[in-house]
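Peer 1: Sequence and computational prediction follow.
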Amino acid sequence: MALDHAATTGAIADVAATPADRMKPVRLWLYAVAAMIVLMVVVGGATRLTESGLSITEWQPVTGALPPLSEEAWQSEFEKYRQIPQYQQINRGMSLEQFKYIFWWEWGHRLLGRLIGFVFLLPFLFFLWRGLIDRALGVKLGGLFVLGGLQGAVGWWMVASGLVNRVEVSQYRLATHLTLACLILAATVAVAVSLKPLAARQAVPQWLRGYSRLLLGIVVLQIFLGGLVAGLDAGLTYTTWPLMDGHMVPPVQNLLLLQPAWRNFFENALTVQFDHRLVAYLLLALAIGNWLSARRVHGAVAKRALLILALVCTQAFLGIVTLINQVPIDIALAHQFGATIVLIAATVNVVRIHQSA
């Protein structure tokens, strides 16, 4: 009788230990990594807004984890900063205490990047050892780790652009750094969400699956354009809405002022900000269309579409408030945080819709 009871209990335990349940620790770990990446993006935004990104003039992946620990070490770091154009042309006369303020922002940003690497790698190795990660998942997660390492190199590539002949980093490199961070975030979320099967499948039209991918792609494009706006300080110019420089659509000769014409889309503050506005309107229209279409499907698909629409509306509002108030750091960081939340929602939507296929 006791044996029968034990066997029954074991059978129940085996049924309860479904693959989805077994993968819960992996999912939670990936969600934690994703949260840290969101924090990294926000801290990166603060580093940019406080003009702190060039305060550390060397890339030391290992020894750089320690901050200056003596007065001599602080003076050495400060002296290195004094050699670059940003100090000589903008911050000449800065005190050591003022330097420490910008130094701590950049050091914290780099330290957080290192912590993300450890938080990713150590559990990854543990889950491999426990057999929770199969070959296919291992390849995906290994790819994410490689991308994380690449992101560190891209970050230094960005910083290096501002150490010679410039007082700030290249907007091309800044936008690349931000976009790669967000792609890593989206990929991390996508893998985590895919590890939990849908409780119930819904019939989703094929075209709505394509629409979800389009929506996600436009979100990524808008983030890239936001990086260009930040890199050019374009948010500090043309700070009215809905008019821009007194026009709904600025004169073409001003939008295409630079030659060759393609440079305007990356180097002309007017054109870059105008593009960012246009894509915001496009994203809002797509979110509305997604919601109207998803209402026909009902259920979770419709709920996700409504959430995405609400998030996009909130993000648009934050963008406008950031602009007309000339980029106050608190609202600007809320806007950057909002971009990551919209990206996460759009990513979850794509994964869940394709799981319904």
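Peer 2: Noted; the coordinates are in hand.

Peer 1: hey, let's count contacts and neighbours off CA atoms from now on
Peer 2: Fine.

Peer 1: Could I get the full set of helices for this structure?
Peer 2: 2-16, 19-22, 24-49, 71-82, 85-89, 96-130, 135-160, 171-194, 206-232, 252-255, 264-267, 269-294, 299-324, 329-355 (DSSP state H).

Peer 1: Just send these back as CSV, with mean neighbour count and distance to residue 200 too.
Peer 2: Below are the helices of the chain laid out as CSV (neighbours: other Cα atoms under 10 Å; distance: least, Cα to Cα, whole Å):
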stretch, mean neighbour count, distance to residue 200
helix 2-16, 10, 18
helix 19-22, 13, 14
helix 24-49, 20, 18
helix 71-82, 15, 58
helix 85-89, 17, 57
helix 96-130, 17, 28
helix 135-160, 16, 23
helix 171-194, 21, 14
helix 206-232, 20, 17
helix 252-255, 12, 50
helix 264-267, 19, 45
helix 269-294, 20, 17
helix 299-324, 19, 10
helix 329-355, 21, 10
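
Peer 1: now for these, which one comes closest to residue 64?
Peer 2: The minimum distance between residue 64 and the helices of the chain falls on helix 96-130, with 8.3 Å, by Cα to Cα.

Peer 1: Without its sequence neighbours, what residue ends up closest to the spatially most central residue of the chain?
Peer 2: A centroid search over the chain (Cα atoms, centre = their mean) returns residue 182, at 3.2 Å, as the residue closest to the centre. Counting by Cα to Cα, 6 or more residues apart in numbering, the nearest residue to residue 182 once its immediate chain neighbours are dropped is residue 340, at 7.1 Å.

Peer 1: Next, work out how far apart the nearest residue to residue 172 once chain neighbours are set aside and residue 274 are.
Peer 2: Counting by Cα to Cα, 6+ apart, residue 172 lies nearest to residue 228, which is 6.7 Å off, once chain neighbours are set aside. Using Cα to Cα, to the nearest Å, residue 228 is found at 12 Å from residue 274.

Peer 1: Would you mind confirming that residue 181 makes contact with residue 151?
Peer 2: Yes. Judged on Cα atoms under 8 Å, residue 181 makes contact with residue 151 at a distance of 6.9 Å.

Peer 1: picking up where we left off before, measure the residue nearest to residue 172 to residue 169 for me?
Peer 2: Residue 228 is 11 Å from residue 169, where distance means Cα to Cα.

Peer 1: adding another structure so you can compare the two:
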Amino acid sequence: MKSKRPINTDPKVAYWLLFTASMIFSIIIIGGLTRLTESGLSITEWKPITGAIPPITQEDWEEEFNKYKNSPEFKQLNSHMNLDDFKFIFYYEWGHRLLGRAIGVVFVLPMFYLLMNKKYTSYRVNKRLFAMAGLLGLQGFIGWWMVKSGLDEDELVDRKSKPTVSQYRLTTHLTTAFVLYLGILYTSWEILRENKWLKDPKKAVELLKVLENPQLKKLRGISRLVLFFAFVTAMSGGMVAGLDAGLIYNTFPKMGETWFPSSGELFNNHYLHTQDDAKTDLVWRNMLENPTTVQLIHRCMATATFSLIMMTQFYVLKMKKQGIVPRYLSKTMHGVAGLAVAQVALGISTLIYIVPISLASMHQCGAILLLTWCALFNFKIGKGRPIIRQGLVMMEKKNLNLFK
């Protein structure tokens, strides 16, 4: 029916989504730099519209600087700052927020057009676009919720923390960004793959026969596990960043003179809050708020993820020799393994050189690239939507185009 939307989405939509994903990639890196330069608390108000314009006149700058002077960060850590120093950290945070606004415009305006126009997108893609728009809006709110945690003096006292954002809120902010990024990538990849398959149904059916091999079922499950471990490791890195846990125990593989810190250091009553019960809250408080314990968890997660990737690489090579895994899948897995090696090297270097900004930023970039490649491998080993698979078989048998 002409009134109905197409089953497959126009590839132009995928290119737009990939451009949006590249912007999200950039804002994650810039967000990391904002954290590393300790610029995130320089803007003490949330003005989604008017905040897009920075201070222009000298009076505007003085007014903004005076607002910052009332913040806990200035009073406790940066009272030595002058206006020029303030401008440096202000522009980092302002640029981060401005890029966030730009992503909102680049995503939301075309989305409304696609939702109203029935030519380009399927119902399936429209649902995803709507969900991702909601997540994008939520991300802006989470960003301010995170910043606010570093401006609230009572909360800082309760956390026994210097003026910095809550590691919980920072990791929530990072998690939402990664979920949005992966959601956009998966949607764009699916659109491009389906259009590629529909152009050559015969070749697509041959590929589907390979992917439907029962012996690939186990590898499909492993690929999901690899993606999960890479994601959780990246989020544990967010906890490390939130607590500045990379600034302690700057040795590897040992932590100081021993392989593991003492139990008294890993589970210390100092990290209990006022209303906590030492019997029930000691373990989880230290696992999430003790920099030593958080760094140890990140090391363990990184080691587990690296080991899993290497084992998967050897398993894929074995299956390729048996003719089960196609060449394009093994090449993608090689990319995952190569990025894992690079990421481990960057992580160790960042630690032993006591978190220089350049290495730390590259380490974060490596985390996104590794996660991207894990997601790509997981996607490529997937069989696609049943309706597309069934349609391709019919098209190949009867020489029809069912998806016009």
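Peer 2: Structure's in. What do you need? The model shown is predicted, which means the values in this text are computed figures rather than measured ones.

Peer 1: before we move on, back to that, which residue lines up with the residue nearest to residue 182 of structure 1 in structure 2?
Peer 2: Taking TM-score structural alignment for the superposition, residue 340 of structure 1 sits opposite residue 368 in structure 2.

Peer 1: Same question for residue 293 of structure 1.
Peer 2: Under the alignment (TM-score structural alignment), residue 293 of structure 1 maps onto residue 315 of structure 2.

Peer 1: Can you tell me how far its match is from residue 305 of structure 2?
Peer 2: 15 Å.

Peer 1: before we move on, what about residue 186 of structure 2?
Peer 2: Distance from residue 186 of structure 2 to residue 305 of structure 2, by Cα to Cα: 22 Å.

Peer 1: How about residue 29 of structure 2?
Peer 2: Plainly put, residue 29 of structure 2 is 22 Å away from residue 305 of structure 2 if you go by Cα to Cα.

Peer 1: Repeat that for residue 163 of structure 2.
Peer 2: On the measure of Cα to Cα, residue 163 of structure 2 and residue 305 of structure 2 end up 33 Å apart.

Peer 1: same deal with residue 237 of structure 2?
Peer 2: 13 Å.

Peer 1: Show me what residue 153 of structure 1 aligns to in structure 2.
Peer 2: In structure 2, residue 153 of structure 1 lands on residue 141 (TM-score structural alignment).

Peer 1: Next: residue 74 of structure 1.
Peer 2: Here residue 74 of structure 1 is matched to residue 61 in structure 2, going by TM-score structural alignment.

Peer 1: ok, and the closest non-adjacent residue to its match?
Peer 2: The shortest distance from residue 61 of structure 2 to any non-neighbouring residue, by Cα to Cα, 6+ apart, is to residue 55 (5.4 Å).

Peer 1: What about that neighbour, how many residues nearby?
Peer 2: The tally of other residues near residue 55 of structure 2 (other Cα atoms under 10 Å) stands at 15.

Peer 1: Confirm for me that it is in contact with residue 43.
Peer 2: No. With contacts counted by Cα under 8 Å, residue 55 of structure 2 stays clear of residue 43, the gap being 11.2 Å.

Peer 1: List the contacts of the residue nearest to residue 172 of structure 1.
Peer 2: Residue 228 of structure 1 makes contact with 171-172, 174-175, 266, 272, according to Cα atoms under 8 Å, 6 or more residues apart in numbering.

Peer 1: do the same with residue 170 of structure 1
Peer 2: With contact set as Cα under 8 Å, 6+ apart, residue 170 of structure 1 has these partners: 158, 161-162, 231.

Peer 1: The residue nearest to residue 201 of structure 1 when sequence neighbours are not counted: what's it in contact with?
Peer 2: Nearest residue to residue 201 of structure 1 in three dimensions, chain neighbours excluded: residue 356, at 5.2 Å (Cα to Cα, 6+ apart). Residues near residue 356 of structure 1 by Cα under 8 Å, 6+ apart: 198, 201-204.

Peer 1: Got a quick ChimeraX command for the buried subset of those?
Peer 2: Only the buried entries of the contacts of residue 356 of structure 1 go into this ChimeraX selection, using 16 or more other Cα atoms under 10 Å:
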select :202,204
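
Peer 1: so which of the contacts of residue 356 of structure 1 comes closest to residue 239 of structure 1?
Peer 2: Distance to residue 239 of structure 1 across the contacts of residue 356 of structure 1 (Cα to Cα) is lowest for residue 204, with 42.0 Å.

Peer 1: From residue 299 of structure 1, how far off is residue 201 of structure 1?
Peer 2: 10 Å.

Peer 1: ignore the last one, residue 152 of structure 1
Peer 2: 41 Å.

Peer 1: got it, and residue 105 of structure 1?
Peer 2: 44 Å.

Peer 1: try residue 56 of structure 1
Peer 2: Looking at residue 56 of structure 1 against residue 299 of structure 1, where the rule is Cα to Cα, the gap reads 51 Å.

Peer 1: likewise residue 176 of structure 1?
Peer 2: 37 Å.

Peer 1: And for residue 222 of structure 1?
Peer 2: In this view, residue 222 of structure 1 and residue 299 of structure 1 are 28 Å apart by Cα to Cα.

Peer 1: And for residue 154 of structure 1?
Peer 2: Here the criterion is Cα to Cα. By it, residue 154 of structure 1 lies 41 Å from residue 299 of structure 1.

Peer 1: Can you verify my assumption that residue 224 of structure 1 contacts residue 177?
Peer 2: No. Here residue 224 of structure 1 lies out of contact with residue 177, judged by Cα under 8 Å, at a distance of 9.1 Å.

Peer 1: returning to that earlier point: want to throw the helices of structure 1 into a markdown table with distance to residue 238 of structure 1?
Peer 2: Converted to a markdown table, these look like this (distance: least, Cα to Cα, whole Å):
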| stretch | distance to residue 238 of structure 1 |
| --- | --- |
| helix 2-16 | 59 |
| helix 19-22 | 51 |
| helix 24-49 | 18 |
| helix 71-82 | 32 |
| helix 85-89 | 25 |
| helix 96-130 | 28 |
| helix 135-160 | 26 |
| helix 171-194 | 18 |
| helix 206-232 | 12 |
| helix 252-255 | 13 |
| helix 264-267 | 15 |
| helix 269-294 | 8 |
| helix 299-324 | 8 |
| helix 329-355 | 16 |
